[in-house]
Every structure is written in C-alpha cells, then in structure tokens.
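**Student:** Have a look; sequence and predicted model below, questions after that.
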Amino acid sequence: MSPRVGLDTRTLVLAAAELADEQGMGEVTLASLAAKLGVRSPSLYNHVNGLAGLRTLLAVHGLEQLHTAMTKASEGIAGDAAVHAMGQAYVNFARQHPGLYETTLQAPDQGNTALEEAGEQILSFILHVLSGYGLGEEGELHAVRGLRSILHGFAALENKGGFGLPLDLGISLSRLIDTFIAGISCMKTV
C-alpha cells in the first residue's frame, strides 16, 4: 500500500468520526482507521499520538461540532425558545453522530488544554443562554448539569432503542425541556 496523498490530521479525524458513527467507538482502532484510509497503521503515528491521541482529537472535534450545532440552532433567539433550540440541537447531534457524540462525554484530563477549551466553549454558551433566568453563578452551573443530564439521558435512551412506545419523540423531548424550564427557578441561589 502506498501512502495516501493528502493524509493529514484533519482527514484522520474526519475518517475516524465516520467510523465511530457507523460502527461505534469500540470499533475505532488505528488498524480500522488505516484500513479505511488505505494506509498502513504506522503511518498514522505521523499525525496522531496513538489511539489515545486519536480519541482526544475525536473528542475535541465532537465538542466543536456539538457547539456549532447548538449555537446555530439558537442564533438570534433567547429565553425559553433558545433553551428549546439548543436542547433539540443537542439531541439531534447525538442522533446523527452517535459515535462522535460518545467521545464528547468524557471529562478532560487536567492539562489537556484543547479538550478543556472545547468543553469550556460549550459551557460558556449554555451559561449565556441560561443567564436570562437570574439564577446566579452557582445556580446556572447547577442548571447546566441538570439540562445536560436530561438531554444526555434522552439521547442515550433513544440511541439504545429505549423508547418502545409509539409516541412522538419530538413531543416527548419538547415537554421534557418545558418541564426543565418550568422548574428552573429551583436552581436559583441566594
């Protein structure tokens, strides 16, 4: 096999993200990625620091893509409408990119600045959306945790086929977000 012309880190990450979405993160290995790209595994080390390095790059890419989806969805709106748009975008991202979404769930290792920055970008955006509710700094952080838990739980259950009843999932998600918004005052700090 001759090296593929134009092979770079971005190409590797995009190919790995595609593998993750098609087959699951467990199937993303350097060998499977090399096979997908038509190269030998050792040539990947010119661009990534082993499997752990590849997974970190995937997590950063996933967080960046998730951030983009949420910001685009809620652009130009605020308050309840922005929370709904952001929440829908979050779940839609998990639907469309189940493997890549999985990479976004890990807490960054201390000192992994790229992963910390990508996570911080999402946190800052969600805090901005929630800032209009007057929760205070600590209350906003509790609200972020609550909203993330709700959205992740919904996305995870849906991705695993956990919703078997013949009800519209969009309506269920919308009502769940409404319930979060109705109870958001509980997050307020004194």
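**Tutor:** Everything's here; your move.

**Student:** C-alpha from now on. contacts and neighbour counts both.
**Tutor:** OK.

**Student:** and residue 147, how many neighbours?
**Tutor:** 20 (other C-alpha atoms under 10 Å).

**Student:** so which helix or strand takes in residue 171?
**Tutor:** Assessed by DSSP states H and E, residue 171 sits inside helix 169-182.

**Student:** Counting neighbours, which bits of that helix end up buried?
**Tutor:** Under the neighbour-count criterion of 16 or more other C-alpha atoms under 10 Å, helix 169-182 has 173, 176-178, 180-181 buried.

**Student:** want to throw these into a markdown table with distance to residue 9?
**Tutor:** Listed next are these as a markdown table, based on distance: C-alpha to C-alpha, whole Å:
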| residue | distance to residue 9 |
| --- | --- |
| 173 | 36 |
| 176 | 39 |
| 177 | 37 |
| 178 | 41 |
| 180 | 40 |
| 181 | 41 |
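
**Student:** and the comparison structure, right after this:
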Amino acid sequence: MARAGLTADRVTLAGAELADEAGFDQVTMSQVARRLGVKDASLYTHVRGLDDLRGRIALLAADEKTIRIAEATAGLAGKDALVAFADAWREYAAAHPGRYMATQLPLKIDPELAANAPGPRRAVELTYGMLRGYGLAEPDLTDAVRLLRSTFHGFVALEAAGGFAHERSPQDSWVRALDALHTALTHWPSPRREAREAREGDPT
C-alpha cells in the first residue's frame, strides 16, 4: 500500500532532488523509493516506471528553468534580453545540475503529459520572441535557436565538468561570448538579406 500523501508530484520532486545530488543517470525507482521511505512497488501507483519518472523530472525542470528565464527577461529586448536569458539559463544549470541534464536528453515522455506541460512550450515562445527582437524570421530563427542552445549548453557543461583550466575567469569568457552572440545576431548572415543586397548592388 502506498504511503499516505504520496503523489506523482512528490515522487517527481524526490527524483529531481536525487538527480541534483547524485546525477540524473543515478535516478532509479529503487533509489527514489528509498528516499521517500516506501517500497518500490508503491511508486507504481503514481508513475508508470523509470521512463515516466525521468520524463516527469524533465518537464518539471523545463518549467522551472522557463519561469526563471521569463522573470529575468521581462520587459527587456535586444542585448539586455539576450544576456538576461543566458544568465538565467546558466544559473539554473549550476543550481540544479541533475534536473538541467534531464532537459537536454532525449527521453520517453508520455505525449499527453508533455502536451499539458507549459514549460517546453513557453521556452520556445520566449526564445523565439527574444530572437525576433533581432529582426530574424524563419529559417534563420531556427538556426539562431540552435546556435544559442549549442553555446549555452556547451559552456555550462564544460564549466560543470571543470573543463576551463585556463587562469582566465570563466565569467569573463562568458561575458565575451555573449558579446559575440549579440554581434552575430545583429549582423545575421541571412540568405535572403544577402540576395537582396546583391541585387541592389548589381549595376545591371
């Protein structure tokens, strides 16, 4: 019999806390059950199994990270929005390494559960909204999103792994990287823009 008060949300939070402490790859049904003081079988009343639990952790983390980014970027545009967005991303990854990793992995998530989760959808809206401030449209928007994600995730992953051994402060490099991203976004090499400029510069 499941312990009184146990819910899917409580099981998910316990899994998320374990992920931050031990690593997302260490999250198992047995470890979460031990953390909650129940038998493994009790968890299956609330989650379908390990894939379901890990998917729920990813959705929880996506929601938390999105809220931080939304609060940080409210009322901002251009470089200010970019920096606030990036800083909130990095701060969440540092504060919740296991949960953050869950948002970066391909997981088996119940489609119905994912459809009702606001985090991932809101994250897309925030990212595209911020980039539209640079005058970007598809397909440049998608390319820019991938550039930002690659830069942010690559930096925080290397930082978490102790990959920056040079004496220069990672914070200084982070600031310069955001300067470079702002310049790249401001002068984005759009094929349509280049074609238009080529036509305008053609004397014939």
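**Tutor:** Noted; the coordinates are in hand. For clarity, every value in this text was computed on a predicted model and none was experimentally measured.

**Student:** How alike are these chains, TM-score-wise?
**Tutor:** Here the TM-score for the pair of chains, by TM-score structural alignment, normalised by the length of structure 1, is 0.92; 189 aligned residues with a C-alpha RMSD of 1.9 Å.

**Student:** Nearest to residue 46 of structure 1 among the buried residues of helix 169-182 of structure 1?
**Tutor:** Nearest to residue 46 of structure 1 among the buried residues of helix 169-182 of structure 1 is residue 173, at 43.4 Å by C-alpha to C-alpha.

**Student:** Matching residue 201 of structure 2 against structure 1, which residue comes up?
**Tutor:** When the structures are aligned by TM-score structural alignment, no residue of structure 1 is matched to residue 201 of structure 2.

**Student:** For residue 16 of structure 1, the count of nearby residues, please.
**Tutor:** For residue 16 of structure 1, the neighbour count with other C-alpha under 10 Å is 28.

**Student:** again with residue 74 of structure 2
**Tutor:** Residue 74 of structure 2 has 12 nearby residues by other C-alpha under 10 Å.

**Student:** Any idea how far stretch 44-55 of structure 2 is from the middle of the chain?
**Tutor:** Distance, stretch centre to chain centre, for stretch 44-55 of structure 2: 21 Å (C-alpha atoms, centre = their mean, to the nearest Å).

**Student:** Name the residues that touch it?
**Tutor:** Contact with stretch 44-55 of structure 2 is made by 2, 6-8, 11-12, 15, 27-29, 102, 107-110, as judged by C-alpha atoms under 8 Å, 6 or more residues apart in numbering.

**Student:** same thing but 6 Å
**Tutor:** Among residues not part of stretch 44-55 of structure 2, those counted as contacts by C-alpha atoms under 6 Å, 6 or more residues apart in numbering are 7-8, 108-109.

**Student:** is it possible to export those to CSV including secondary structure?
**Tutor:** Formatted as CSV, the contacts of stretch 44-55 of structure 2 follow (DSSP: H, G, I helix; E, B strand; the rest coil):
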residue, secondary structure
7, coil
8, helix
108, coil
109, coil
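
**Student:** With neighbour count as extra columns, can I get those residues in TSV?
**Tutor:** Compiled in TSV, the contacts of stretch 44-55 of structure 2 are given as follows (neighbours: other C-alpha atoms under 10 Å):
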residue	neighbour count
7	15
8	16
108	13
109	17
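
**Student:** need the next SSE after the helix or strand hosting residue 85 of structure 2, C-terminal direction.
**Tutor:** If you go by DSSP H and E, residue 85 of structure 2 is part of helix 78-95. Under the assignment DSSP H and E, the closest C-terminal helix or strand after helix 78-95 of structure 2 is helix 97-102.

**Student:** post-alignment, that following helix versus structure 1, mean distance?
**Tutor:** Its aligned residues in structure 1 lie a mean 0.5 Å from helix 97-102 of structure 2 after superposition (mean C-alpha distance after the TM-score superposition for structure 1).

**Student:** What is that helix packed up against?
**Tutor:** helix 8-22 (3 or more C-alpha pairs under 6 Å, 6 or more residues apart in numbering; DSSP states H and E).

**Student:** Name the residues that touch the helix it packs on?
**Tutor:** Identification of contacts with helix 8-22 of structure 2 by C-alpha under 6 Å, 6+ apart yields 27, 32, 46, 57, 96-99.

**Student:** buried stuff in the helix ranked longest in structure 2?
**Tutor:** Using DSSP state H, we find that the single longest helix of structure 2 is helix 50-73. By neighbour count on 16+ other C-alpha under 10 Å, the buried set for helix 50-73 of structure 2 is 50-63, 65-70, 72-73.
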